[in-house]
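>>> Prediction below, plus the sequence it came from.
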Amino acid sequence: MNDKQYVIDDLSANESWRIFRIISEFVDGIEHLQEIYPAVSVFGSASITESSPVYELGRKVGRLLAESGFSVVTGGGPGAMEAVNRGAFEAKGKSVGLNIQLPREQTANPYTSISIDFRYFFVRKVMFVKYAVAYIILPGGFGTMDEMFEALTLIQTNRIKPFPVILLGKDYWKDLISWIKKTMLMKHRMICPDDMELLQCVDDPAAAVAAIKRIVIL
């Protein structure tokens, strides 16, 4: 057997073991999270500091969700995620953090009652949506956008039941919403007019929670 064959066999073995790691993450996630329904997954930037108005926005929405009987799920890290978990934790609600292993190690925030570490982004994404009855999107970067557009795609293609996807902070999101409407919808017709109804945008955390409660009966 030549060196090339050894490399191929080694890669095959690694791929086989990777399947088991993936399965174990699904099992671990389901075992830990099956009691959190109904949950609201909230996303936002890890770069937000405690002095930012967005931090207080997140803390308030986390508290209101917990007081309304929802479990609160975030990415478990610092910034906006910490703020949301903190609000839910202080309200004595279920505060869930789904952490991810990153090249620059993400530190779990201290305000979670349930914390799980994931190696694979796609497993983590399944857990974000599996027990969620709504998404709330705080200001954030690529990761936040990724979660938002994935939810919209899953709803648009009927892979999950429609649920509220609420952008919190009109000033931050207004240009993106305008671009979606003017460029994607009106200019290039890449989406349908009904697709615009999948998104809501509000400034007040109480309005975001009220929008969810109008649809979700606890």
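Yep, that arrived.
>>> For the rest of this, base every contact and every neighbour count on C-alpha atoms.
Noted.
>>> Name the single longest helix found in this structure.
Longest helix in the chain, counting residues (DSSP state H): helix 3-33.
>>> could you point out which element follows that one?
strand 39-43 (DSSP states H and E).
>>> just checking, next helix/strand downstream of that next one?
Using DSSP H and E, the next helix or strand after strand 39-43 towards the C-terminus is helix 53-67.
>>> Please point out which parts of that next one sit buried.
By 16 or more other Cα atoms under 10 Å, the buried positions in helix 53-67 come out as 54-66.
>>> cool, stretch 146-161 as well?
By neighbour count with 16+ other Cα under 10 Å, stretch 146-161 contains the buried residues Glu147, Met148, Ala151, Leu152, Ile155, Gln156.
>>> here comes the other one, which I'd like you to weigh against the first:
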Amino acid sequence: MDSTTPAQPDFRSRQSHHAAHDREIESLAEFDHVVSAHGTLAHYRVQAVDLTDRTDVLMSADPTGAVFLGCPMAPGAAARVAAAGALVFPPIPGLPFDPYRARVYSPDELYASLDEGYASTPDASSYDWFQQTRADGDVFASMLRAVHDDAVSDALDELLIGTRVVGVMGGHAMARGTAAYAGAARLGRELARAGFTVATGGGPGAMEAANLGAYAAPFDDAMLDEALLLLAEVTSFTPSITDWARSAFEVRERWPRGGASVGIPTWFYGHEPPNAFAAHIAKYFANATREDGLLARCDAGVVFLPGAAGTVQEIFDNATPNYYESRGEPTPMVLVDKEHWTERLPAWPLLDSLAGGRTMQSRIALVDRIEEAPAALKRLGG
């Protein structure tokens, strides 16, 4: 499995944003900077930072009103900061994930131990935990899921500061090796080269293809053609997620440091694994939180490729705030494949009727071919 981190766009200035404005500390370097610059921890929020080697600071600095979320520290240090006015939420042992995490996931993190098979990975272990705890209705487990999802949302917001995000939605059944998959990959590449941050539902099929295209954006065009041929040897995540994921990591190893994009999957559909081409993976337990958050962050528009129930849901989830203009000016919506959206699953006539006479009508388009989507998006103001 590839351990090389893909090239990262300049999504944010994390240290200045947090230390100077949000008072959040999310790394040991930020912790040291705050202590050195300000000499106090009062009213800071320290999130998932290992402080076991900072006992002297914790025993001396003022922690009044501070909150420590899942920060390992010596027992004496934890007792001291709590007694001095801080709130301490200790790490939770035995979990396959960190509910207080300060950053979104990476493919390498979720697929650690893939060499031993997908069942050994943190992604699979987290799904198993979700299945077990959802079945028994444990209120503590549901609280941990909510804390985790809120932390992921916070991390995703920070990641996307200053970006223009275009969502690409489509079905998980789109197989590698098909013309549709190749078209979705080229769409992702064109959007990334145009300066957009590509965001998908983070799973297989059309979602993987768009993330692959964004990954391929820094390379010459031949790279994507070769990658598509390699991936076509394992067309689907069934019957083997292990083989499917390994083939993606083989592409990453052959062409390291690809372009970055975002995937926003969910363990609610845990049988659909996350794809390895999204450099940043904001994975949620609650699908409703994930769906709303994915669409709300696509501020430069959404392209809807042919899909089934999930994609239809996303069309109208996105149409609702556009109809009411609850997020300001409506975001562009481009539906690809006229026959699919007017005959097989006739979402377009309803969407067009819903938009009639409203501002959103000038922000929707239906096109025949995927190659037309970028121009349509630009025409609509994306």
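Thanks, I have the structure now. Small disclaimer: the values here were computed from a predicted structure and weren't measured.
>>> Let's see which of the buried residues of stretch 146-161 of the first structure end up in helices.
Glu147, Met148, Ala151, Leu152, Ile155, Gln156.
>>> Dump these to JSON lines, plus distance to Ser178 of the first structure.
Shown next, in JSON lines, are these (distance: Cα to Cα, whole Å):
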{"residue": "Glu147", "distance to Ser178 of the first structure": "19"}
{"residue": "Met148", "distance to Ser178 of the first structure": "16"}
{"residue": "Ala151", "distance to Ser178 of the first structure": "19"}
{"residue": "Leu152", "distance to Ser178 of the first structure": "16"}
{"residue": "Ile155", "distance to Ser178 of the first structure": "21"}
{"residue": "Gln156", "distance to Ser178 of the first structure": "19"}
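>>> wait, which of the residues you listed is closest to Asn109 of the first structure?
Glu147 (19.9 Å; Cα to Cα).
>>> show me the contacts for the counterpart of the closest one in the second structure.
Using TM-score structural alignment, the partner of Glu147 of the first structure in the second structure is Glu314. By Cα atoms under 8 Å, 6 or more residues apart in numbering, Glu314 of the second structure lies in contact with Met169, Glu291, Leu295.
>>> which of these show up in the first structure as well?
Here is what carries over to the first structure from these, by both residues aligned by TM-score structural alignment, their matches' Cα atoms under 8 Å: Met169.
>>> Buried among the contacts of Glu314 of the second structure? Make that a PyMOL selection.
A single PyMOL command selects the buried members of the contacts of Glu314 of the second structure (16+ other Cα under 10 Å):
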select buried, resi 169+291+295
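>>> Save the contacts of Glu314 of the second structure as JSON lines, and put in distance to Lys283 of the second structure too.
Putting the contacts of Glu314 of the second structure into JSON lines (distance: Cα to Cα, whole Å) gives the following:
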{"residue": "Met169", "distance to Lys283 of the second structure": "16"}
{"residue": "Glu291", "distance to Lys283 of the second structure": "11"}
{"residue": "Leu295", "distance to Lys283 of the second structure": "14"}
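>>> Can you give me every residue that contacts the counterpart of Val72 of the first structure in the second structure?
Matched by TM-score structural alignment, Val72 of the first structure corresponds to Val198 in the second structure. Taking Cα under 8 Å, 6+ apart as the contact definition, Val198 of the second structure lies against Val165, Val166, Gly167, Val168, Gly188, Leu191, Ala192, Ala210, Asn211, Ala214, Ser261, Val262.
>>> so Tyr111 of the first structure sits right up against Ser95, yeah?
Yes. Using Cα atoms under 8 Å, Tyr111 of the first structure makes contact with Ser95 at a distance of 7.1 Å.
>>> Looking at the two now, which is surrounded by more residues?
Ser95 (29 against 22; other Cα atoms under 10 Å).
>>> any idea how far Gln101 of the first structure is from Tyr135 of the first structure?
22 Å (Cα to Cα, to the nearest Å).
>>> neighbour count winner among these two?
Shown here are Tyr135 of the first structure and Gln101; by other Cα under 10 Å, Tyr135 has more neighbours (24 against 13).
>>> From Val302 of the second structure, how far off is the match of Glu147 of the first structure?
Glu314 of the second structure is 10 Å from Val302 of the second structure, where distance means Cα to Cα.
>>> residues shared between the contacts of the two?
Met169, Leu295.
>>> tell me, what's touching Tyr111 and Ser95 of the first structure both at once?
Asn85, Arg86, Phe89.
>>> still on that earlier bit, quick one: what helix or strand has the match of Val72 of the first structure in it?
Using DSSP H and E, Val198 of the second structure sits in strand 197-200.
>>> One more: Gly87 of the first structure?
Per DSSP H and E, Gly87 of the first structure falls inside helix 80-90.
>>> got a list of contacts for that helix?
For helix 80-90 of the first structure, contacts defined as Cα under 8 Å, 6+ apart pick out 42-50, 54-56, 58-67, 72-76, 94-97, 109-113, 138.
>>> redo that, cut-off 6 Å
By Cα atoms under 6 Å, 6 or more residues apart in numbering, the list of residues contacting helix 80-90 of the first structure from outside reads 44-46, 48, 55, 58-60, 62-63, 66, 74, 95, 109, 111.
>>> Check the mean deviation of that helix from the second structure.
Its matched residues in the second structure lie on average 0.9 Å from helix 80-90 of the first structure after superposition (mean Cα distance after the TM-score superposition for the first structure).
>>> What residues sit buried inside that helix?
Buried residues in helix 80-90 of the first structure, counting neighbours by 16+ other Cα under 10 Å, are found at Ala80, Met81, Glu82, Ala83, Val84, Asn85, Arg86, Gly87, Ala88, Phe89.
>>> which part of the second structure lines up with the helix or strand immediately after that helix in the chain?
Going down the chain from helix 80-90 of the first structure, the next helix or strand is strand 95-100, by DSSP H and E. Aligned by TM-score structural alignment, strand 95-100 of the first structure falls on residues 261-266 of the second structure.
>>> tell me which element Val209 of the first structure is part of?
Assessed by DSSP H and E, Val209 of the first structure sits inside helix 205-215.
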